[in-house]
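1. Fold the following for me, if possible:
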Amino acid sequence: MATVARENIGTLHDKVSVKLTKEDYLPSFEKSLKQYAKTANVPGFRKGMVPAGMVRKMAGQAMFNEEVVRSAGKHLEDYMQKEKLAIFAQPMIMPSESPVRLDINNPTDVEFTFEIGIKPEFEIPALKNKAKLTAYKIIASDKMLEDEMGRLQRRFGKVDEQETVSKDLDIIYSTYEPCDAAGNVTGDKIEDTEELSMMPAKLKEMLMGKSAGASMVIVPAEICTTEELPKFLKDPLKAGEEAANNHYKLTITKVGLLIAKDMGPELYAAVFPSTEVVDAADFKEKVRVELQREFDRIARERYHNEIFELLVHSTPITLPENFLKRWMREGGEKPKSAAEVENEFSGFEHQLRWQLISDEVIRDNNINVTRDEVKNDIKTRVLAYYGMDADEEAPWMDGYMDKVMQDDKMADETFRRLLTDKIFLALEGKFNTEMKEIGEEEFFKLQDPHSMHHHH
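-> This is a model prediction of the structure:
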């Protein structure tokens, strides 16, 4: 009869020993062997007529090993269910100087030892005490509204080709290619489009007066100031700081000038294709409403981030660090080094704490997402993509949705997003929240929520 014993070896970290007698695994092994003999295909023998001794010799040891391990795993699982143990990840076989050796010809009592990391019990003080939070209402300034209207005029404007680079508003179409000092290309081409005014000051001087087809060899560190260099390396070069002293061949492919679209019916229709716009004042109001909608989304996103950081950093949760670090090293598809684990553990722990907290919120608020909700959300997004309303006829939609719902990745991503939305919706009413109006410039200067709450 199998026996299971448990011993604490650290904080929320236990060793579980499963001792099997041969009677615990031999009957099921012999049964599996007989079943295999009935279906085995061996040249020279009819199906089901392979001699038992041959089957035992061919596949016996592997099946024996599998059955012993399966039996140990089942007894461990039964024990954890009986004890109602909530654990992280999966039990891991403990390393041993004398690993278990299994021999089909000499079945004996055998003992396996596993280590488990146990999920902690905890309270969430910030919810219990209705912690104070600030939610913001961003008020768009008249200048921001005018800037947004100007941006829309430029977005729907047209580009007139120019002979040479001559003004800050010129758009430079170009390519950057890694090369040597003589301009011999050594890497792949990177395409870029940038307004001249946004380029490093020294590079602007070098480009002035040049036309399409002109090329030059540049070194990022030589054409950028200390402040300009990081941005220039990231975009357009898509490189890190190690590329600061590399050579690049810059070639102008086109010079253009953006001509903004005049305020009028054509612009109104381009910006709001399915909505009637009466005049410039009506257009301005509709732009203001859209801008406010976007600001509301950004403010709500910040509020949710603040909830996330507050709960993660103010909830006292003890974790089985030693077990989790071993699981990170050995439990994934690819083993990690101890140094990699130490480097990644802080971020891993941050997300794990949120997972435990959100699981608690889901349980306490009976939150769930149905398959119909997932399907309806995907359908709504598809219709929006094609500019259609929910009540418009789309005969192709049912077949399309059947195909989409077979895409596990899309369905899973939609499920997770809807679940997250419901979690934050449930949390929004559980704090003592002050609503504060704020200008957009002041809002974007606020300290980020992670820095505000980080102290664990």
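
2. rest of the way, CA atoms for contacts and neighbours
-> Noted.

3. need the longest strand for this protein.
-> strand 247-259 (DSSP state E).

4. Can you list the buried residues in that one?
-> For strand 247-259, burial by neighbour count (16 or more other Cα atoms under 10 Å) applies to His247, Tyr248, Lys249, Leu250, Thr251, Ile252, Thr253, Lys254, Val255, Gly256, Leu257, Leu258.

5. please give me the structure for this one as well, since I'd like to look at both together:
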Amino acid sequence: MNIEREETGNLTATLKMKIQPEDYLPGVEKALKEQRKNAVLPGFRPGQVPMTIIKKKVGKALLIGEVERLIDANLKGYLQENSLRVLGQPLPKAENAVNNNWEEPGEFNFSYELGMAPSFEVNLDKLGVEYPAVDVDEVLVTREITDMQRRFGKVEDAEVSEDKDMLLGDMIELDPDGSIKQGGILNRATISLEFVTEDAARQSLVGKKKDDEITVDPHKVSKDPEDMAHMLGISVDQANEIGDSFMFRVAEVKRMAPVPIDQALFDRVYGKDAVSDEAGFRAKVSEGLDQMFRRDSDRLFLRFAMKKIQERTNVELPDTFLKRWIQETSKTPVTLEDVEKGYTDYANGLKRQLVQDRVIETYGLEAKGEEMDAFAKRYVSDQFMQYGMPAPEGEQLQLMAARMLGDQEQINRIRGTIVEQKLMVHFKTLLEPTEKKVSFDEFVTLARTV
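-> Predicted coordinates:
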């Protein structure tokens, strides 16, 4: 086995792999013997089918499988041993199919194109990033208290619907001419006007009472395909194909009656006697909002900092290679024109990730094994406590944390959370940002810019 690397550009290279018979024959012979041992063929005893027949039936497939295994293992090994940081995966060159004869195996030659990750340094000196902090004013506090009053309120019957009510009734599918569709959908459903985002659709449901009939578009009175599927009593796949004309016949109008601002509400939100008057209640609400917005501010500050670092860092990419890689590895066929349309966003996202990875590497902010283990244990304990159950301890806690860390999706989530926290602390300490008070609306606008 021989592998040679040929630099073909600033960030591209070709790996040429030469595989000799002595590399693949042992594996092929072993696989053939296994096939013969398990082969069942009329006229022959189990395990006694002639090797010539086995080779004729499965020899080529086993040869291809063994060569592909060797290619995969040796490509990975070569990249690791030579500390090559590649983008995407190695792409086989078209000549591979022409230069190799599976019918008369001998020496095999394969070539793979590589797109290399760029080498660059990051500089955090004089970055000048502000820390946006939401100014928790009386308007926000009042809005939050109003939400609490409704959250802890009780559902009551109402005569005529208002813009935050719930309508219970029947969804009835219509034909294009507006008549009830024979064999169409008929399902009891609930529409929460509060979550109907399109103003015209919401207003069409205001002022309605029992037995009123309104033509509605289920896409506009539901939050998402899953919600619409539940509303219509169908699958999500069916919901994606459904029409936009239904009759909604009102059966009930429900309204959430808010609870008064009194000691009962104070106790329910913060615990018995933690707050004794409305002024103290408002102060606690303000404190809670400030803590909540601080977490959002941390994330926005981190995004601003990473954006500034990216703007001052020259990150080159092997664009031609990446476009080809996207095209060839797409789950559905795409043209080069399709790739070009979305490539700028893809490239910016990749550069952002490369810059973040470089910051993490430069300042030693990786998530360590013991940190991930501690995070998993804390998460498991919090989940039990959330439901009022005693948290597991000792060996049981370790076992549950280990099970959690056996899931790659959970590993990625935990690693991402730990790294984000480390970046936050590091940037706050190193950059010493100036805090800038902004209104809630200004904060939302800022968040949309990065």
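
6. circling back to that earlier point, which residues make contact with the longest strand of the first structure from outside it?
-> 154, 157-165, 169-181, 183, 185, 211-220 (Cα atoms under 8 Å, 6 or more residues apart in numbering).

7. How about Pro90 of the second structure, nearest residue that isn't a chain neighbour?
-> Take Pro90 of the second structure and drop its neighbours on the chain: the residue closest to it by Cα to Cα, 6 or more residues apart in numbering is Leu114, 5.0 Å away.

8. That neighbour -> the first structure?
-> In the first structure, the residue matched to Leu114 of the second structure (TM-score structural alignment) is Ile116.

9. Which stretches in the stretch 251-400 of the second structure count as helices?
-> In the stretch 251-400 of the second structure, helices defined by DSSP state H, counting those that start in this stretch lie at 263-270, 278-311, 319-329, 336-362, 369-386, 394-404, listed in chain order.

10. What lines up with Arg303 of the second structure in the first structure?
-> Alignment note (TM-score structural alignment): Arg303 of the second structure maps to Asn305 of the first structure.

11. Any idea how many residues pack against Ala189 of the second structure?
-> Burial measure for Ala189 of the second structure: 20 neighbouring residues, criterion other Cα atoms under 10 Å.

12. from what I can see it touches Pro218, true?
-> No. Using Cα atoms under 8 Å as the test, Ala189 of the second structure is too far from Pro218 to be in contact (10.7 Å).

13. Just list the residues touching Gly207 of the second structure, thanks.
-> When contacts are counted by Cα under 8 Å, 6+ apart, Gly207 of the second structure touches Val160, Ser161, Glu162.

14. returning to what we had before: please give the element, helix or strand, for the match of Leu114 of the second structure.
-> Element membership of Ile116 of the first structure, judged by DSSP states H and E, is strand 110-117.

15. average offset between that strand and the second structure?
-> Compared with the second structure after fitting, strand 110-117 of the first structure deviates on average by 1.3 Å (mean Cα distance after the TM-score superposition for the first structure).

16. looking just at contacts, which helices and strands does the helix or strand just after that strand meet?
-> Tracing the chain past strand 110-117 of the first structure, the next element assigned as helix or strand by DSSP H and E is helix 125-128. For helix 125-128 of the first structure, the elements it packs on are helix 280-314, judged by 3 or more Cα pairs under 8 Å, 6 or more residues apart in numbering; DSSP states H and E.

17. Tell me the buried residues in the helix it packs on?
-> Quick answer for helix 280-314 of the first structure (16+ other Cα under 10 Å): 283-284, 286-288, 291-292, 295-296, 299-300, 302-313.
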